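J.: 3D, please:
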Amino acid sequence: MRVVFAGTPEFAAVALDALLAAGFTVPLVLTQPDRPAGRGMKLQASAVKQRAVAAGIPVAQPQGLKLDGKYASDAAAARETLLAADADVMVVAAYGLILPQWVLELPRRGCLNIHASLLPRWRGAAPIHRAIEAGDAETGITIMQMDAGLDTGDMLLVDREAIRADDTTAVLHDRLAAMGGRLIVEALRAGSLTRTVQPAEGVNYAHKIEKAESVIDWTQPAAVIERRLRAFDPFPGGVATLAGEVVKVWRAELAEGSGAPGEVIAPGPVVACGEGALRLTELQRAGGKRAPAAAFLQARPIAVGERFETA
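T.: Model (predicted):
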């Protein structure tokens, strides 16, 4: 079977690794163009491109795939490259571009998507983050036959994964990435799979995570803030100010106590919220590194009565 692969971040790279380890022929990889990254803002290849280059697989990086769009010339070149790849199926995982109809119809078996949610619970760009933020008890991977809609295609395979009380997006991401790799190999080896139409009820949209969401609103319940901190780790974290200094809060645990939202009510530091309180367990000063609360407090003691403000 000839499998064209389209993906960009590490989540997708894990699936590409699984396909190659399973012995599938991958004649072509599509991934996003190199982007500036790091302090030097140097162009950096995606995780998928790095894996493909290491494996000697040709890589295409069109800026767009619409034949009548802004990047029509890129799309036309990509079409010729895809036709030459002669794919039986395209596997898509966190690619970052919407596939137009001509792409969906090009491979003989169409396009299969590895989606990190129990569809239709979380469609869209950030299903792992939003599942943790919402307090979901479980999530999983859905292998979906892609159609023209946004994560609306028929479901082929589903596997479930419990969301643990201490899961961050980074930790849960790695478990789901491994599950996605295993499940797509299973789907391709199965040949024919039963297609299940997604339920019309229970649809939610997992909006892309924005940096502005890092601002901590201390008037919210402690349980809500704690989930958001785990959902926004490793990006964008939680941000507050303390005596005018910007402080990042990475981890916290539920604690007893009450007071004015943002007020430090006990050593730890324990901070009052709109409902309940949080013991902050991992923090970061501007220009510094993430540190356990004990190490942070050695450099910057926090007294009872001080107040964390919304940044």
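
J.: When you work out contacts or count neighbours from here on, use the C-alpha atoms and nothing else.
T.: Fine.

J.: Can you report how many residues neighbour A54?
T.: 9 (other CA atoms under 10 Å).

J.: ditto for the one 10 residues further on
T.: A total of 22 residues lie near G64 under the criterion other CA under 10 Å.

J.: Now do the SS call for it.
T.: coil (DSSP: H, G, I helix; E, B strand; the rest coil).

J.: Also this sequence, please, to line up against the first:
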Amino acid sequence: MRLIFAGTPEFAVPCLEACIASDAIVVAVYTQPDRPAGRGRKLTPSPVKQAALAAGIAVEQPESLKSTEARQMLASYQPDLLVVVAYGLILSRKVLATPRLGCWNVHASLLPRWRGAAPIQRAILAGDTESGVDLMQMEAGLDTGPVMLQRRMPIAADETGGSLHDRLSALGAEVLTEGVRRTVAGEALTAMPQHEDGVTYAHKLDKAEARLDLSQTAVALERKVRAFDPWPVAEADVAGEPLRIWAAHAMEGDHHATVGSVLGASRDGIDLACGDGVLRITALQRAGGKRITAADYLNARPELRGPR
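T.: Below is the predicted model:
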């Protein structure tokens, strides 16, 4: 089976590695063009491109797949299957129809919940207790295709966007491995249409969302801190200083203090008054600094220690 893999970020690398390790032949890898990254804004290849080159696989980086030339190049590889994992380009009907077996997508949610760009973070923000991975037959709609395989996974109470990303990435590779193995063996996977009810959309993350509105509940704010680790990282003012908030947890407690005021501070954390409950900050970052514990921060601001 001749397979083309299309993906870009780190999330997709385990799936590419699963395809390489399978009995299919990976004839090409498609990924986004190199983008500026780092302080020097140097053009940097995507994680998928780096993995493909290390494996000696041909790499294609078209700006889009809309042109006739781009589609002809894709067809020239004579793919039986196109596997798409966080590629970043919309595929037209003509592209979807190019491979003999169509196009598969590995999506990090339990469809039809959280279709779209940021299913991992949106699941944490919503307080979901479960997520998973779908192997989906792609069609023209946004994550609307029928599902062939699904694996479920609990979301831990202290889950961050980063930790759930890594666990779902590994789970996606397992699901894809099974799908490719069964297909190479000659089995036709059954594709089940998605339910019409329960559809939600995981809109792309906006850096402006990182600002914590302390009039919200402490529970909602804790979820935001966890969901936005490692990007875009939650932000809040603590006693007049803007900080990035890396870790915090919600605590019960009645108070009549002004929202956002410091209720107390110790080595255990800095307690902020919320619209409902208390948010205890345990790890943070000052402007121009690195991530530190609340205890280290209080060494620089001893005036915050103790109850207020």
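
J.: For the nearest residue to M1 of the second structure once chain neighbours are set aside, give me its contacts.
T.: Leaving aside its sequence neighbours, M1 of the second structure sits nearest to A24 (CA to CA, 6 or more residues apart in numbering; 4.9 Å). Neighbour list for A24 of the second structure: 1-3, 180, 184 [criterion: CA atoms under 8 Å, 6 or more residues apart in numbering].

J.: surely A293 of the first structure meets R279?
T.: No: the pair A293 of the first structure / R279 is not scored as a contact, 9.2 Å apart, by CA atoms under 8 Å.

J.: between these two, what contacts are shared?
T.: 268-269.

J.: Show me the residue sitting in the middle of the first structure in space.
T.: Per CA atoms, centre = their mean, the C-alpha nearest to the average position across the first structure is that of A126, at 5.0 Å.

J.: D174 of the first structure matches what in the second structure?
T.: Structural alignment (TM-score structural alignment) places D174 of the first structure against D166 in the second structure.

J.: next one: V246 of the first structure
T.: V246 of the first structure maps onto P242 in the second structure, by TM-score structural alignment.

J.: mind checking the SS state of its match?
T.: Relying on three-state DSSP, one would call P242 of the second structure strand.

J.: Could you measure from the residue nearest to K42 of the first structure when sequence neighbours are not counted over to L43 of the first structure?
T.: Of all residues not flanking K42 of the first structure in the chain, P36 sits nearest, at 4.8 Å (CA to CA, 6+ apart). To L43 of the first structure, P36 of the first structure is 4 Å away according to CA to CA, to the nearest Å.

J.: cool, E10 of the first structure as well?
T.: Taken as CA to CA, the span from E10 of the first structure to L43 of the first structure is 17 Å.

J.: Which one's more surrounded, those two?
T.: The neighbour count for E10 of the first structure versus L43, taken as other CA under 10 Å, is higher for E10 (18 against 12).

J.: Relative to L16 of the first structure, how far out is the closest residue to the more buried one other than its chain neighbours?
T.: Closest residue to E10 of the first structure apart from its sequence neighbours, by CA to CA, 6+ apart: A47 at 5.3 Å. Remark: distance between A47 of the first structure and L16 of the first structure (CA to CA) = 10 Å.

J.: Same question for P107 of the first structure.
T.: 18 Å.

J.: More neighbours: the two, which one.
T.: Neighbours of P107 of the first structure and L16, each counted by other CA under 10 Å, are more numerous for L16; the result is 28 against 20.

J.: V48 is in contact with that one, correct?
T.: Yes: in this structure L16 of the first structure lies within contact range of V48 using CA under 8 Å: 7.4 Å.
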